[in-house]
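Trainee: predicted model follows, preceded by the sequence.
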Amino acid sequence: MQPMAGQDLLHTQPRPMHWLATATAISAVVAAASLLQPAAATATTSHDAAGGRPPAAAPDPARASFPVDCGPNRLDVVKKASADLDGDGTTETVAAVRCHSGTGTPPTGVYVLAGPEKAGAAPRVVATLVAPARQLTVQTLTVRDGAISAAFLGYSTLDVPRCCPDVHKGLKWQWKGGKFVQSDLPAALGTARA
């Protein structure tokens, strides 16, 4: 398009000085905005009530020593969930573990871990929710509102082949009266479907 007679388009062309002035103005606005905060704004970090220390991380089940004898096989952590389970302001971890096996599905143990008593030590097993001797295999493990829920597969009798669990069992634990109280989950009870 040709400019009309008497029209000067030179002033509409951006020049390097225009870009420099624009960049400077934008930088000044961003810098001013980052310095201005409401009077009540303060930076804080989360601390526990026991002395202003940052909250401890959830106990790591990979560092714990579980009461499970796997012989020459390693112990596998197959499920885990963390939350404050007993309302004391610290985080516990629920871990489902079983002996490693190349074939089959060994029974699962479910344990609650608390932080170590000394800094740098391993987490402590403070409760056994399901011992491997019960011959249950965990399918799901969740923590919600301080309650632990798990679904298991198991066997109705010793005659049922270990390859083919025929019972589906749901269990729930909640901290009451200084201990974990177990209850059945009615919706999860019954025979497993193939």
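Mentor: Looks like it came in fine. Please read these numbers as outputs of a predicted model, since none were measured by experiment.
Trainee: C-alpha from now on. contacts and neighbour counts both.
Mentor: Will do.
Trainee: where do the strands of the chain begin and end?
Mentor: Counting by DSSP state E, one finds strands in the chain at the ranges 75-83, 92-99, 109-114, 124-130, 137-144, 147-154, 167-176, 179-184.
Trainee: go ahead and name everything in contact with the fifth one.
Mentor: When you say that, I think you mean strand 137-144. Strand 137-144 has contacts (CA atoms under 8 Å, 6 or more residues apart in numbering) with 79-83, 96, 105-108, 148-154.
Trainee: tell me who's in contact with Val130.
Mentor: Taking CA under 8 Å, 6+ apart as the criterion, Val130 is in contact with Thr108, Gly109, Val110, Tyr111.
Trainee: neighbour-wise, which of those leads?
Mentor: For these, neighbours were counted by other CA atoms under 10 Å; the highest total belongs to Thr108, with 28 neighbours.
Trainee: quick one: contacts for that one?
Mentor: With contact taken as CA under 8 Å, 6+ apart, Thr108 is in contact with Ala96, Val97, Arg98, Val130, Ala131, Pro132, Gln135, Leu136, Thr137, Val138.
Trainee: not counting sequence-adjacent ones, nearest residue to the fifth one?
Mentor: Leaving aside its sequence neighbours, Ala131 sits nearest to Gly109 (CA to CA, 6 or more residues apart in numbering; 4.7 Å).
Trainee: who's in contact with that neighbour?
Mentor: By CA under 8 Å, 6+ apart, the residues touching Gly109 are Val68, Ala96, Val97, Arg98, Thr128, Leu129, Val130, Ala131, Pro132.
Trainee: and here's the other structure:
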Amino acid sequence: MQLSDAPDLAHTRPRPVHWLATATAMAAVVALAGLLQPGAATASQSGSGSPKAAAPGGAPLPAPDPSGVDFPLECGGVGTTLAKQASGDLDGDGNPETVAVVRCAAGSGTPPNGVYVLTRTGGEGGPARIVATLVDPKDKLTIGPDFAVRDGEIIATLLGYSGPAVPSCCPDEEQRVSWRWRNGAFVRGERPVARSV
């Protein structure tokens, strides 16, 4: 057995440099935890179906404008692009909501889309806020050309990928879906795929 030249248990006597190193490491962990806070909750589907405030004179409020909304997309500094939008009264309160299809402002490729339902927080001048997330960008889906709000129903064609080997330029799966407000939540349904003869 080879004996060490270092004194036995050299690290059992803490010196000020050990305490300083420990305090610095703890401060770094606390600072990092403060920076990595979760984002604001945006995907709630709460509501009792009670009517919202109408504009003075009983007229319906204008549809919410999605341009000032901070959408929960992680785009790495390139920003977001409003790809599509449609408005209509989705919950039967007489005031329109806006459905926004948003993606990262990528220069090329097919970035995944997020689909969000917006409503107003107050009267006519109130800002728009997200009340539901219908398609999460993490699902890596794109919204096809078939997107609209008709008679209180949101209809869309979702384009996706059957596996990781499929190039991101060319989605190979298609789902025709709809969402309708029922019992305080948006319920997703499948629509039949149109077949040509």
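Mentor: It's in. Here the structure is a predicted model, which is why all the values come from computation and not from measurement.
Trainee: for the two chains, what TM-score is obtained?
Mentor: The TM-score (TM-score structural alignment, normalised by the length of structure 1) is 0.67; 142 aligned residues with a CA RMSD of 2.1 Å.
Trainee: hmm, which of the contacts of Val130 of structure 1 are common to structure 2?
Mentor: Mapped onto structure 2 and checked by both residues aligned by TM-score structural alignment, their matches' CA atoms under 8 Å, the contacts of Val130 of structure 1 keep the contacts Thr108, Gly109, Val110, Tyr111.
Trainee: closest to Gly177 of structure 1 out of these?
Mentor: Tyr111 (18.6 Å; CA to CA).
Trainee: quick one: the aligned partner of Gly79 of structure 2 in structure 1 from Pro59 of structure 1, how far?
Mentor: Using TM-score structural alignment, the equivalent of Gly79 of structure 2 in structure 1 is Arg74. When CA to CA, to the nearest Å is the yardstick, Arg74 of structure 1 and Pro59 of structure 1 sit 20 Å from each other.
Trainee: same question, Ala21 of structure 1
Mentor: As for Ala21 of structure 1, its distance to Pro59 of structure 1 is 55 Å (criterion: CA to CA).
Trainee: more neighbours, these two?
Mentor: Per other CA under 10 Å, whichever of Ala21 of structure 1 and Pro59 has more neighbours is Pro59, with 24 against 11.
Trainee: could you list every residue that touches the more buried one?
Mentor: Thr91, Glu92, Thr93, Leu113, Ala114, Gly115, Pro123.
Trainee: surely Glu173 of structure 2 touches Val166?
Mentor: No: at 10.2 Å, Glu173 of structure 2 does not count as touching Val166 under the criterion of CA atoms under 8 Å.
Trainee: residues contacting the match of Gly79 of structure 2?
Mentor: Remark: with contacts taken as CA under 8 Å, 6+ apart, Arg74 of structure 1 is in contact with Cys99, His100.
Trainee: go on, Gly87 of structure 1?
Mentor: Gly87 of structure 1 sits next to Gly146 when contact means CA under 8 Å, 6+ apart.
Trainee: once you drop chain neighbours, what's closest to the aligned partner of Gly104 of structure 1 in structure 2?
Mentor: Gly104 of structure 1 maps onto Gly109 in structure 2 when the alignment is built from TM-score structural alignment. Nearest-residue entry for Gly109 of structure 2: Cys169, 5.8 Å, with adjacent residues in sequence omitted and distances by CA to CA, 6+ apart.
Trainee: on that earlier part again, let me have the strands of structure 1 in CSV, adding distance to Arg53 of structure 1 as columns.
Mentor: What follows is the strands of structure 1, written out as CSV (distance: least, CA to CA, whole Å):
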stretch, distance to Arg53 of structure 1
strand 75-83, 18
strand 92-99, 17
strand 109-114, 17
strand 124-130, 21
strand 137-144, 25
strand 147-154, 26
strand 167-176, 25
strand 179-184, 27
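Trainee: so which of these gets nearest Ala64 of structure 1?
Mentor: Nearest to Ala64 of structure 1, of all these, is strand 124-130, at 6.6 Å by CA to CA.
Trainee: compute the inter-axis angle for the closest one and strand 147-154.
Mentor: Following axes from the mean of the first three to the mean of the last three CA atoms, to 10 degrees, one obtains 50 degrees for the angle between strand 124-130 of structure 1 and strand 147-154.
Trainee: against structure 2, where does strand 124-130 of structure 1 fall?
Mentor: Using TM-score structural alignment, the partner range for strand 124-130 of structure 1 is residues 129-135.
Trainee: that stretch vs structure 1 - mean distance after superposition?
Mentor: Superposing on structure 1 places stretch 129-135 of structure 2 at an average distance of 0.4 Å from its equivalents, by mean CA distance after the TM-score superposition for structure 1.
Trainee: how far does that stretch sit from the chain's center?
Mentor: Here stretch 129-135 of structure 2 shows a centroid-to-chain-centroid distance of 7 Å under the convention CA atoms, centre = their mean, to the nearest Å.
Trainee: ok, now stretch 113-133 of structure 2?
Mentor: Average the C-alpha atoms of stretch 113-133 of structure 2, do the same for its chain, and the two points are 12 Å apart (CA atoms, centre = their mean).
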